[in-house]
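Student: coords below, sequence missing:
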């Protein structure tokens, strides 16, 4: 099995485990956009330490695993402008959908949430259409 598939499997298992632990410990779904959004807009000030520790784990675990990691090609664009615009559009999309891939996709689908399933179907379709448009029709990425 290629190394990139193994790393993807390990990452998926860790995200699922993190979502399960978060739900069991807090009784709430682990949605990264909600965790970050609560820090930004101030609605999560009561559990800011919990939110910050979650984000620290998200940022520090890849650094800790880096010595064991062998890079592989992702075919991501070299254009910083395209990456920045893509990040902004993803942020807007998570606000419009009231959640992100971790909240709707990982935690929502695993709980058989209709809202999570529908949201996931729509953001996967939107991502596919965006790639088709920007890569194949416009040649941007």
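Tutor: Cool, the structure landed. Remember, it's a predicted structure, so these values are computed and weren't measured experimentally.

Student: from now on I want contacts and neighbour counts done on CA atoms only, so please keep to that.
Tutor: Will do.

Student: helix or strand for residue 78, just tell me which one.
Tutor: Using DSSP states H and E, no element contains residue 78; it sits outside every helix and strand.

Student: neighbours around it, how many?
Tutor: Other residues lying near residue 78 total 9 when counted by other CA atoms under 10 Å.

Student: roughly how far does it sit from residue 127?
Tutor: From residue 78 across to residue 127, the span is 19 Å (CA to CA, to the nearest Å).

Student: ditto for residue 17
Tutor: Note on residue 17: its distance to residue 127, by CA to CA, is 25 Å.

Student: now do residue 30
Tutor: Using CA to CA, residue 30 is found at 22 Å from residue 127.

Student: put this next to the first one:
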């Protein structure tokens, strides 16, 4: 679904479907650009409701963290997305598909950081 949405956004709007860029543009971009961006973000938020309507079961996600920890993590992810000129969907799905060297470096950095983080959290006291 993510790949399909990336193709459709590129095909019909000529834009990259990176979530951080879409979110930032929905808040700060020109008014003429905000409509499709808001619709895209609302579609992401509505997806679990659609799953519930179709299956009768709501998707469940359990995150073993405190609310302050989740807020700090969210702020760090947002900061990293701005600093890295895009998020995992922008670089990983769209950038790699366009053979962008910058996206390749970003994805390798994301993966190395994720591997290191899991190792530290699971194997070090």
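Tutor: Alright, I've got the coordinates. None of the values given here were measured: they were computed from a predicted structure.

Student: picking that back up, who's more crowded, residue 30 and residue 127 of the first structure?
Tutor: Higher neighbour count among residue 30 of the first structure and residue 127: residue 30, with 26 against 12, using other CA under 10 Å.

Student: the more buried one in helix, strand or coil?
Tutor: coil (DSSP: H, G, I helix; E, B strand; the rest coil).

Student: map it across to the second structure for me.
Tutor: When the second structure is aligned by TM-score structural alignment, residue 30 of the first structure is paired with residue 17.

Student: for its match, list the residues it contacts.
Tutor: Residues near residue 17 of the second structure by CA atoms under 8 Å, 6 or more residues apart in numbering: 5, 6, 9, 10, 89, 90, 94.

Student: mind naming the longest helix for the second structure?
Tutor: helix 31-55 (DSSP state H).

Student: tell me the helix or strand right after it.
Tutor: helix 67-83.

Student: so where in the first structure does that next one end up aligned?
Tutor: The aligned range for helix 67-83 of the second structure is 80-96, by TM-score structural alignment.

Student: compared with the second structure, how much does that stretch deviate?
Tutor: Stretch 80-96 of the first structure differs from its equivalent in the second structure by a mean of 1.2 Å after superposition (mean CA distance after the TM-score superposition for the first structure).

Student: for that stretch, buried residues please.
Tutor: Neighbour-count burial for stretch 80-96 of the first structure, counted by 16 or more other CA atoms under 10 Å, picks out residue 94.

Student: how distant is it from the center of its chain?
Tutor: 12 Å (CA atoms, centre = their mean, to the nearest Å).

Student: check stretch 112-120 of the first structure too.
Tutor: 16 Å.

Student: one more: stretch 66-80 of the second structure?
Tutor: A distance of 14 Å separates the centroid of the chain from that of stretch 66-80 of the second structure, by CA atoms, centre = their mean.
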